Every structure is written in structure tokens, then in C-alpha cells.
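# Quick one: sequence and predicted model below, then my questions.
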Amino acid sequence: MAPVKPTRAERARQTRRRMIDAARRMFVEQGYAGTTMDQIAAQAQVAVQTVYYTFRTKGQLLTEVVEVTAAGDEEPVPVPERPWAREMMSTASAERVLALGVEHGTAIYERVAALWPAVGAAAAVDPAVDKYWRGVTADRRGGQRAMVAKIAELGALRPGLSTDRATDLVVVLLGHDVYRGLVQDAGWTPAAYRAWLLATLVQQLLTTEN
């Protein structure tokens, strides 16, 4: 029996994945400025015209790499619709809300952190990447505010702590700079960082009666 040939759509997905994988490796290893579309095409074993046709610009390719890497897969499922996010917004335990936010938020950082230098370099020279990254930051704050609102709905916010102030704390503590400082710079393991972060958020946000 002859092997089943992949469909045109499947071949296109495979080609796109090769380009994204090649770009990710090169952006991490060589930085944004040190990586060219020609090099990515050579690594992915496609014509450079294919890279430009698919992604248009190097900045757009980088944002696609970040999106796929952050998601951990190529399924176009928005974060609020993913199973863990649905559980977070339906649980009756404030500590479980925080635990899910910490677990999955830091998992994204573990996947994406190596790309942050490339994103910073690209945002400095490409307004489209800068706009994209500002949008990522705004979306992250929105998601974290929803997490805080859920805790408030459960009546578990620490007395005297407003939703706005609690959101500020989460944005900073569950943010890129703290992850970078403790894991990348200080050498903490991701597990140690997650344990510290969860304990800190519980102490800072939740009522002692929870």
C-alpha cells in the first residue's frame, strides 16, 4: 500500500513550521540584528521568497515566532479559552486561581524568555514590533486583572486592598523583570521561582481567612 501523501495544506503547515523553528533558533543564537531572512530561508530549506511571502517582514516573522512559542503549539486558541484559563475563572478557591496563574504564566516565560532580547532589539527599530509588544503587555495586564477580579468575586482579597492595587502587585510580581532577575540573572530554578511567587502572591493578595 502506497504511503499517503500529505495534502497541500499539510505541506504548507510543515513549511511554515520549519521557517518558524529556524527563525527561533537564529533569533536566540544570533540576535535580531544578526539574523537575516536569507539565513532563515537557508536553515528552513526554502527559497527566501517563500519566507517573505509568508511573513512579509523580519519583524512580523519574529512576532509569529513569539506567538507560537508562547502558546506552546500552533493552535489558534485564545488564552481565555484554554482549559486552564477556564478552570481558573470557574474555581471556587482563590489559592487555586493564583496557582493556575503562576503555573501557566511562568510556563510561558520559560518558553519565551530566550527571545526577549530579540524582541527588545526589534521593538527599538521596528514600530510594528513595538506596537505588538505593547499590545502583549496590555493583554497580560488585562488577563491578570481578570484573575484579581475573580479573587475579589470570591471575597478573598486582603481587607483594604483594591482591585487596582492588587492588579498592580500581580503585574509586577508575575512580570518579566522579576522572572529575568531571579531565574535568568540570579540562577533560581523555575520551580523555586514558582514556589516563591505563589507564596508571595498568597501573602500579598489573600485574606488570612481564605
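Thanks, I have it.

# Please make it C-alpha for all contacts and neighbour counts, starting now.
Noted.

# and the residue nearest the centre of the chain, what is it in contact with?
Closest residue to the average C-alpha location of the chain: Ala70 at 3.7 Å, with Cα atoms, centre = their mean. Applying Cα atoms under 8 Å, 6 or more residues apart in numbering to Ala70 gives the contacts 108-109, 111-112.

# cool, Val102 as well?
174, 194, 197-198.

# Repeat that for Val178.
Val178 makes contact with Val172 under the criterion Cα under 8 Å, 6+ apart.

# this is the other structure I want to compare:
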Amino acid sequence: MVEANSGNRRGYDNRGRAEQARRTRARIVDATRDQLLAQGYRATTMAGVARAAGVSTETVYKAFGTKSALVKATYDVALVGDDEPVPLAARPQMRALLADPDPASKLRRYAAVARTLADRIGPLSSVLLAGARGGGDPDLEALAATIDEERLRGATALVTHLAATGGLRAGLDADQARDTVWTLISPDVHRLLVADRGWSPDDYERWLADTLVAALIA
């Protein structure tokens, strides 16, 4: 009986430590996002994040390893809205898109997802991309390239799915279709229309949906 109770207690302690570690990571990620938005990439430091999160600098390094890894983790959490280990393609909105039999409806669902993601990461993307364009930081430039590559993979997956389900317009080159989607969902396009030109998020979503339909299936 004592051994069984000890085992239960160890299991409880392990779960408690795991939850504490998760909360600590979340505080660090939140602090990183706030620092990036307030002062940019270069002025954001591991020590500054640690102070803002109320942890030691060593804790930040142990949890994330490098500044670029910390910033990428912060971006990923902002992108999907939580820290659950569930890829975007497996989220309910994307599963509904894949199951929808109507190509135009698929693209309108895709525009809704793209709008949600852009709303979440728009300001953070602007900070990171502006820093990368300034040059002089190979880690940041590599991070920006990774983010672009992930967007390209997402665009490729959409076009591949449309082609496989008969939704892509006949005669349309798949590579050009992919590049069109990749461009339309760029954070730069979202920034230009919403932040610079004053479009509402609803306006952006409608425009994106209509443009995707016209470009890919109409």
C-alpha cells in the first residue's frame, strides 16, 4: 500500500512539474512577444525577456536554447493561438476545409483561416520581417526565410488538394497557382491593405476569398 501510494505521488509530482514548466514557458513566450512588439528584434534580449517573465536568464536558455528558437516559438504560438502540439493542418478549421466538397467554399474557408492568422501575427510579422530586411543578423534572416518557407508549404498543400479533388481550374499551372496563393496570403499584403490602407479585417477576408476564387477556379 505504501509503495502504491508512493507511485501515485510520484506520478502526481511529475504532472505538477510538467504543468509548472508549461506555465513558465507560456510566461516567457508572452514576455518575448511583448518585448518584440515594444522594442523590436535587436533590442529584445534573453536577459530582458527573463526579467519581464520573472524567471532567471538560465531558465530561458534551458527552455529554448537560443534567441532565434525563442522568437520562432513565440511566432508559432501567436500563429495558432495556443501552445498545444497540434499542427495547423490538423486544426478544426482546416479539417472542415478539406472535407468541404465545393471548391469555392474551400477557398472562402481558406480565406477565413488566413484572415485569422494574419490578425494574430500581423504586428509580430512586421517586426520580424522589418528586422530581417535591415540585414546584419543571420539568425533573424534565417528565421524570416523559415517563416516564408512555411507559408509556401501551406500554399502548396492547398493547391495540391484542389488539384487532387478536381477543383483547380483546367490548364492552370500548379506552380503559378501555388505562387499566387503564397503572395496573396503574405503578411506584407495584409499589412498594406489593413494597416496602411485602412481596410477592415472583414474587407480583407472578402477580397482574399474573391481573389482566390477568381485566380484558381473561376
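Yep, that arrived. Only a predicted model underlies this, so the values are computations on that prediction, with no experimental measurement involved.

# Any idea what the TM-score comes out to?
Scored against TM-score structural alignment, normalised by the length of structure 1, the superposed chains reach a TM-score of 0.87; 204 aligned residues with a Cα RMSD of 2.1 Å.

# how about the residue nearest to the centre of structure 1, what's its match in structure 2?
Taking TM-score structural alignment, Ala70 of structure 1 has Leu79 as its aligned residue in structure 2.

# Its match and Arg178 of structure 2: what is the separation?
Between Leu79 of structure 2 and Arg178 of structure 2 the computed distance is 21 Å (Cα to Cα, to the nearest Å).

# And Asp119 of structure 2? What does it align with in structure 1?
With TM-score structural alignment as the criterion, Asp119 of structure 2 pairs with Glu110.

# So for stretch 16-25 of structure 2, what gets flagged as buried?
The neighbour-count criterion (16 or more other Cα atoms under 10 Å) identifies 24-25 as the buried residues of stretch 16-25 of structure 2.

# Residue in structure 1 paired with Val213 of structure 2?
Matched by TM-score structural alignment, Val213 of structure 2 corresponds to Val202 in structure 1.

# residues in contact with that match?
Val202 of structure 1 sits in contact with 95, 98, where contact means Cα under 8 Å, 6+ apart.

# Now for Glu103 of structure 1, how many residues are close by?
Using other Cα atoms under 10 Å, Glu103 of structure 1 has 16 other residues around it.

# actually Thr160 of structure 2, not the one I wrote
18.

# about what we covered before: tell me which of the contacts of Val102 of structure 1 you also see in structure 2.
Contacts conserved in structure 2 for those, counting by both residues aligned by TM-score structural alignment, their matches' Cα atoms under 8 Å: 194, 197-198.

# Now list the buried members of the residues you listed.
The neighbour-count test (16+ other Cα under 10 Å) applied to those identifies 194, 197-198 as buried.

# Next, format these as JSON lines and append secondary structure and distance to Tyr32 of structure 1.
Putting those into JSON lines (DSSP: H, G, I helix; E, B strand; the rest coil; distance: Cα to Cα, whole Å) gives the following:
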{"residue": "Arg194", "secondary structure": "helix", "distance to Tyr32 of structure 1": "29"}
{"residue": "Leu197", "secondary structure": "helix", "distance to Tyr32 of structure 1": "31"}
{"residue": "Leu198", "secondary structure": "helix", "distance to Tyr32 of structure 1": "33"}
